[in-house]
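Participant: Any chance you can model this:
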Amino acid sequence: MPIPEKLFLSHASADRPFVNKLATFLGTRKIPFWYSKRHVVGAQQWHDEIGKALKRCDWFLVVISPAAVRSKWVKRELMYALNEDRYENRIIPLFYKPCDTEALSWTLASLQRVDFSKNFDQSCQELIKIWRRS
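Facilitator: Below is the predicted model:
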């Protein structure tokens, strides 16, 4: 798999502490990413900024948790990615907390995924291996 030019990090706001930790890891590995906390500023039209980022990015990571399953924005972002050919084989669910994933999308079971529910450091290494970086 090619190394991301820029990945989109979809998550529920309740999962922000985990996403911040993941963002720090990605930054130390020099993997470019976009996520709302870092890239949407003040009074910007956040939904427009999300849309622009989805069009620019070439990989899509979605943090899976009960909060994500309830989030209409996570679902909208995931549906966008699933419908875009350029995200084919470039969507990676990151399982953060156990939940009913089918409530978010029945397609998640068929995608390559990384389970972050047990060991963060090992899961980060597993994620990196997807792009053949160590």
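Participant: Going by C-alpha atoms from here, please, whenever you check contacts or count neighbours.
Facilitator: Will do.
Participant: State the helix or strand in which the residue located most distally from the centre of the chain lies.
Facilitator: Of all residues in the chain, the one whose C-alpha sits farthest from the chain's mean C-alpha position, using C-alpha atoms, centre = their mean, is Ala43 at 23.7 Å. Secondary-structure element containing Ala43, defined by DSSP states H and E: none, the residue being outside all helices and strands.
Participant: what about the strands in the chain?
Facilitator: Listed in chain order, the strands of the chain (DSSP state E) span 7-10, 33-34, 59-64, 91-95, 114-115.
Participant: just checking, what packs against the second one?
Facilitator: Using 3 or more C-alpha pairs under 8 Å, 6 or more residues apart in numbering; DSSP states H and E, the elements in contact with strand 33-34 are strand 7-10.
Participant: Dump the strands of the chain into a markdown table; add mean neighbour count and distance to Glu49 as well.
Facilitator: What follows is these, written out as a markdown table (neighbours: other C-alpha atoms under 10 Å; distance: least, C-alpha to C-alpha, whole Å):
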| stretch | mean neighbour count | distance to Glu49 |
| --- | --- | --- |
| strand 7-10 | 24 | 12 |
| strand 33-34 | 21 | 10 |
| strand 59-64 | 24 | 16 |
| strand 91-95 | 21 | 20 |
| strand 114-115 | 20 | 27 |
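Participant: structure for this one too, so we can compare:
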Amino acid sequence: MNVFISYSPEDSEWANTLAERLRSAGFGVWDPETELYPGDNFALKIAEALENADAMVALVSPDAMASEWVRREIDFALGASQFSGRLIPVVVRPTEGFPWILRKLKPISPEGGPSAAADSVVQALQRAA
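Facilitator: Okay, here's the model as predicted:
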């Protein structure tokens, strides 16, 4: 299963921990930090990655909810059938901008930090596989 991680650069510590844990559990991971290079057509690369993903983990924080890119990625996942039951929100930091629809998807809480959240994501994706 290929997993797309949607997050703000300010949440890269959480994203890195999550990506490492997902890879060690046998998942393919598309992370913009390691997949995008200067000169790349970011919109095209992200669109291709979303089309090829089977699941999305959205890291939710005030910074992420202020990011146009993160919002677009989440909007895409909400409308794409391949993400049905496989869009997992992870609360990095509480935010008033948390979209109501993501609240309905039973977000993973930040309690226990990035490692505990990563373990919960792995378990959720294994159940969804």
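Participant: still on that earlier bit, and the residue farthest from the centre of the first structure, what pairs with it in the second structure?
Facilitator: Using TM-score structural alignment as the criterion, Ala43 of the first structure maps onto Gly39 of the second structure.
Participant: Report the contact partners of its match.
Facilitator: The neighbourhood of Gly39 of the second structure, defined by C-alpha atoms under 8 Å, 6 or more residues apart in numbering, contains no residues.
Participant: residues contacting Ala14 of the first structure?
Facilitator: Each residue near Ala14 of the first structure by C-alpha under 8 Å, 6+ apart is listed here: Ala67.
Participant: same question but for Ser8 of the second structure, I mixed them up
Facilitator: Counting by C-alpha under 8 Å, 6+ apart, Ser8 of the second structure touches 59, 63-64, 67, 70.
Participant: And for Val19 of the first structure?
Facilitator: The neighbourhood of Val19 of the first structure, defined by C-alpha under 8 Å, 6+ apart, consists of 11, 63.
Participant: Distance check, the residue farthest from the centre of the first structure against Phe18 of the first structure.
Facilitator: Remark: distance between Ala43 of the first structure and Phe18 of the first structure (C-alpha to C-alpha, to the nearest Å) = 25 Å.
Participant: With Thr24 of the first structure instead?
Facilitator: Relative to Phe18 of the first structure, Thr24 of the first structure is positioned 10 Å away (criterion: C-alpha to C-alpha).
Participant: And Phe8 of the first structure, what's its match in the second structure?
Facilitator: For Phe8 of the first structure, the equivalent position in the second structure is taken to be Phe4, counting by TM-score structural alignment.
Participant: do Tyr87 of the first structure as well
Facilitator: Across the two structures, Tyr87 of the first structure finds its equivalent in Phe83 of the second structure, going by TM-score structural alignment.
Participant: rewinding a little: for the contacts of Ser8 of the second structure, which two are the farthest from each other?
Facilitator: Every pair in those was compared (C-alpha to C-alpha); the two farthest apart turn out to be Leu59 and Ser67, at 11.5 Å.
Participant: returning to that earlier point: my guess is the match of Phe8 of the first structure contacts Glu51. True?
Facilitator: No: Phe4 of the second structure lies out of contact with Glu51 (C-alpha atoms under 8 Å); the separation is 9.8 Å.
Participant: mind checking what Trp30 of the second structure lines up with in the first structure?
Facilitator: For Trp30 of the second structure, the aligned position in the first structure is occupied by Trp34, per TM-score structural alignment.
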